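S.K.: Here's my sequence, what's the structure:
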Amino acid sequence: MLDLHIRQRLGAFTLDIAFTAEERGVTALFGRSGSGKTSVINAIAGLRRPDAGHIRIGDTVFFDSVRRIDVPVEKRRIGYVFQESRLFPHMTVRSNLQYGLRRVPAGERRIAFEPVVDLLGLGHLLDRRPRGLSGGEKQRVAFGRALLAQPRLLLMDEPMASLDAARKAEIMPYIERLRDEMNIPIVLVSHALDEVVRLATTMVLIAEGRVRAAGPVGTVMGRLDLSAVTGAQDAGAVLDLTVERHVPEDGLSVLAFDGGRLTVPQIDRPPGAAVRLHIHARDVIIALQPPSGVSLRNTLTATVAEVAESGPSSADVRLAVGGSFLIARITRAAVRELELAPGRLVVALVKGIAFEPDSSGEASDRRKRVVDV
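M.R.: Next up is the predicted model:
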């Protein structure tokens, strides 16, 4: 587990960050530019020394101001992938990959060259130089070089920020494979919510140098008081579902979770596979009775859990659906007319669904949508 609590004065800006991250999976530091995210991972890497606090990974202490411990960068064994790949231009892909591996004693090498090449699809690129690679290919090589340095932890500072939509769609599945197949915790810095929703297991929401919330992505996204930080346009719930079945004749897939079932355009994942949905608050309608005679078919039985104002004329309503939650953004007049209050039984109508592209990487990174399914 990564255990971090640091404080640092940066001019007029004060960083005071505390969170823990599990040993496996992706912890996403999410927030607007200038919120302090990169300063946090630079402190983890040893590139910036905090004024006070501690940084630990498991039983290893990297920094502790009270005990006067500050392990040098080169001894922390932390992989770092920057926004730009920063490959050595005079070296081939093979030499770039082997650079980190050669710096680790043979007896400490638990990650081998060939599996990393296979994992990242780099076999056909080994004899090429960086100038002949696309942006996505360069980042894959950067991932490989960081992995072969045998890191305890992998840091990624907005690794897709410089990529266009097509290259971003290309790189996403490889980060998923790193998350799922390598037993290395990853800390990802991002201000793109679609990246966080798709990749992260834990979300740390940072604003003005402070942690506003931390926990599972669905839990953080489901809080009504955080929409101003996550972004009003992106307000909504995140659901983790399972592919139940496909309906090829209609081009649809049925997804199940503890709150019911949702129908989406057919996705390229087998029954039993996990799928994460981001359902925008603006795409959820509340009714008191199941509708009839309409084309919309995604309806879920729900209970009002919380109501909060979200604008001069709007309100956000948090709906409990099984053990999960949806958020609906409706007018304050509708809240009054429907007499919505905690405990009220309602029906949630889902107009549109945004979900992660399929893991094959063949889809673009634009969210696919289904309207009136």
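S.K.: hey, let's count contacts and neighbours off CA atoms from now on
M.R.: Fine.
S.K.: Of all the residues in the lengthiest helix in the chain, which ones are buried?
M.R.: Ordering each helix of the chain by length in residues (DSSP state H) puts helix 165-181 first. Residues of helix 165-181 classed as buried: 167-176, 178-179 (neighbour count, 16 or more other Cα atoms under 10 Å).
S.K.: What angle do helix 165-181 and the helix or strand following it make with each other?
M.R.: Counting by DSSP states H and E, the next helix or strand C-terminal to helix 165-181 is strand 186-190. Here the directions of strand 186-190 and helix 165-181 differ by 150 degrees (axes from the mean of the first three to the mean of the last three Cα atoms, to 10 degrees).
S.K.: Are there helices or strands packed against strand 186-190, and which ones?
M.R.: On a contact count with 3 or more Cα pairs under 8 Å, 6 or more residues apart in numbering; DSSP states H and E, strand 186-190 meets strand 26-30, helix 37-45, strand 153-157.
S.K.: In JSON lines: these, plus distance to I78.
M.R.: Output for those, formatted as JSON lines (distance: least, Cα to Cα, whole Å):
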{"stretch": "strand 26-30", "distance to I78": "15"}
{"stretch": "helix 37-45", "distance to I78": "6"}
{"stretch": "strand 153-157", "distance to I78": "5"}
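S.K.: ok, and which of those has the densest surroundings?
M.R.: strand 26-30 (a mean of 27; mean count of other Cα atoms under 10 Å).
S.K.: Next, the second sequence, to be compared with the first:
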Amino acid sequence: MMLEVAIKHAFGGFSLDAGFTAPSGVTALFGRSGSGKTTIINAVAGLLTPDEGRIASRGTVMLDTHHRINLKPHRRRIGYIFQEGRLFPHLSVRQNLGYGAWFAPTPAGRQDASRVVEMLAIGDLLDRRPGALSGGEKQRVAIGRALLSAPELVLADEPLAALDEERKAEILPYFERLRDEISVPILYVSHSASEVARLATTVVALEAGRVVAKGTAAEILGDPAILPAGAREAGAVLTAHVKTHHPDGLTELEAGGIALFLPTVHAAPGSRLRIRIAAHDVMLSRERPEGLSALNILPGTVHSVRPGDGPGALVALDTPAGRVLARITRRSAQTLALSSGATAHAIIKTVSVAASDVGAAAAT
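M.R.: Next comes the predicted model:
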């Protein structure tokens, strides 16, 4: 199942010219504010008619300006998850879910309500009204309502932006399950590198209304030439397996034969995880350091050194665990004589990796 998007639109001094395909799984539209993410998702939803373009999903052409096709939003079979839950306050959770199911084309085509309720862990909430729910609970119900409309495409427009860090941590695992358990494309708008690193199976990087790159989260986030969210948000994505949990509160992971230690990760041994390592949390050394408190030391080869506009530089280091990015000063890069092909070691403090940067790897 594939979503195809090719649109052009101009307004208010901004010009959008973007084309991409989105397979099943989570395709993240990733870029800074003003890069065109919301314009694209609104065009796909039918809330905005672009100057020209074509949008199709599962053989259904939703928009084709050349052939004068422009389906109304309610005919596009889309489940839309907004920044806020937008639940009906006078209806219970059960009734809000039923409202979503009412839009399914036929009863036989509707998602199994009990499966959706179980997946989102909202069984205990069914008789409550939205006013009695937390922000995270409201978003879970909103996700369920979208799924019960039996959509052929799910749109999520920065669905975690209105939540605090604790509520985000509550919701992210449910989006991981959504990614792995439903068979329709999910178009996910975000400017958060952490969210994209955890959730995306495909990343479409946008800048000034143009698609500048498309690939996996590891490919896009690990490329210092792209940086769709800017150098301050730079960070690479590693995939690792849980090896064991130690009694001192550390979890030992294995990535490419390299041991990594993190604060306790609540996942069973053998589980596959994605880990985002922020570039500003990585130090570099030419020789393997001794006598440090840091437990994670990854040997590697410098792929590239990319100077910034200011005093900083971004170094891409290819290690057995995967590519790691380090944000250091240009002076440090010169002092260490770092250049393509040089050997170096990445040093990562165990406690520097936030819990929100560790999540389940996509099912394969």
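S.K.: TM-score of the superposition?
M.R.: Between these two chains, after superposing, the TM-score reads 0.91 (TM-score structural alignment, normalised by the length of structure 2); 357 aligned residues with a Cα RMSD of 2.1 Å.
S.K.: Of all the helices and strands packed on strand 186-190 of structure 1, which one is nearest R68 of structure 1?
M.R.: helix 37-45 (15.1 Å; Cα to Cα).
S.K.: elements contacting the longest helix of structure 1?
M.R.: In terms of contacts (3+ Cα pairs under 8 Å, 6+ apart), helix 165-181 of structure 1 is packed against helix 113-120, helix 135-148.
S.K.: so where is the longest one in structure 2?
M.R.: By that I understand helix 135-148 of structure 1. Alignment of helix 135-148 of structure 1 against structure 2: residues 135-148, by TM-score structural alignment.
S.K.: quick one: that stretch to chain centroid distance?
M.R.: Relative to the chain's own centre, stretch 135-148 of structure 2 is displaced by 18 Å; criterion: Cα atoms, centre = their mean, to the nearest Å.
S.K.: Kindly report the same for stretch 60-78 of structure 2.
M.R.: So, by Cα atoms, centre = their mean, the centroid of stretch 60-78 of structure 2 is 27 Å from its chain's centroid.
S.K.: first to last residue in it, what's the distance?
M.R.: In stretch 60-78 of structure 2, first residue to last residue: 12 Å (Cα to Cα, to the nearest Å).
S.K.: And that stretch, what's buried?
M.R.: Quick answer for stretch 60-78 of structure 2 (16+ other Cα under 10 Å): 61-65, 70, 73, 76-78.
S.K.: next one: stretch 18-27 of structure 1
M.R.: Result for stretch 18-27 of structure 1 [16+ other Cα under 10 Å]: buried residues 18, 20-27.
S.K.: still on that earlier bit, now distance to R276 of structure 2 too, for the buried residues of stretch 60-78 of structure 2, in JSON lines please.
M.R.: Listed next are those as JSON lines, based on distance: Cα to Cα, whole Å:
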{"residue": "V61", "distance to R276 of structure 2": "37"}
{"residue": "M62", "distance to R276 of structure 2": "36"}
{"residue": "L63", "distance to R276 of structure 2": "37"}
{"residue": "D64", "distance to R276 of structure 2": "39"}
{"residue": "T65", "distance to R276 of structure 2": "40"}
{"residue": "N70", "distance to R276 of structure 2": "40"}
{"residue": "P73", "distance to R276 of structure 2": "36"}
{"residue": "R76", "distance to R276 of structure 2": "35"}
{"residue": "R77", "distance to R276 of structure 2": "34"}
{"residue": "I78", "distance to R276 of structure 2": "31"}
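S.K.: So what does F261 of structure 2 match up with in structure 1?
M.R.: So F261 of structure 2 corresponds to T263, using TM-score structural alignment.
S.K.: For the helix or strand where its match lies, which outside residues touch it?
M.R.: For T263 of structure 1, the host element (DSSP H and E) is strand 260-265. The contact list for strand 260-265 of structure 1 (Cα atoms under 8 Å, 6 or more residues apart in numbering) reads 251-256, 298-300, 321-322, 353, 370, 373.
S.K.: Give the burial count for the residue nearest to W102 of structure 2 when sequence neighbours are not counted, as a bare number.
M.R.: Distances taken as Cα to Cα, 6 or more residues apart in numbering place S149 nearest to W102 of structure 2, at 6.8 Å, with adjacent residues excluded. By the criterion of other Cα atoms under 10 Å, S149 of structure 2 has 25 neighbours.
S.K.: The buried residues of helix 165-181 of structure 1 into CSV, with extra columns for distance to A333 of structure 1?
M.R.: Below are these laid out as CSV (distance: Cα to Cα, whole Å):
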residue, distance to A333 of structure 1
R167, 44
K168, 41
A169, 41
E170, 45
I171, 45
M172, 42
P173, 43
Y174, 46
I175, 44
E176, 43
L178, 47
R179, 45
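S.K.: wait, what's in contact with the nearest residue to P130 of structure 2 once chain neighbours are set aside?
M.R.: Computed as Cα to Cα, 6+ apart, the closest residue to P130 of structure 2 that is not its neighbour in sequence is P89, at 5.5 Å. For P89 of structure 2, the residues meeting the contact criterion (Cα under 8 Å, 6+ apart) are 129-131.
S.K.: List the residues that contact G25 of structure 2.
M.R.: 179-180, 182-186, 200-202.
S.K.: now do R327 of structure 2
M.R.: Applying Cα under 8 Å, 6+ apart, the residues near R327 of structure 2 are 279-283, 312-315.
S.K.: Could you report the distance from the residue minimising distance to the centre of structure 2 to A213 of structure 2?
M.R.: In structure 2, the centroid-proximal residue (Cα atoms, centre = their mean) is V196; its distance is 2.2 Å. Counting by Cα to Cα, the gap from V196 of structure 2 to A213 of structure 2 is 14 Å.
S.K.: Kindly name the residues of structure 2 that line up with stretch 326-342 of structure 1.
M.R.: Per TM-score structural alignment, the counterpart of stretch 326-342 of structure 1 in structure 2 is residues 324-340.
S.K.: Any buried residues in the matching stretch, and which?
M.R.: For stretch 324-340 of structure 2, burial by neighbour count (16+ other Cα under 10 Å) applies to 324-330, 333, 338-339.
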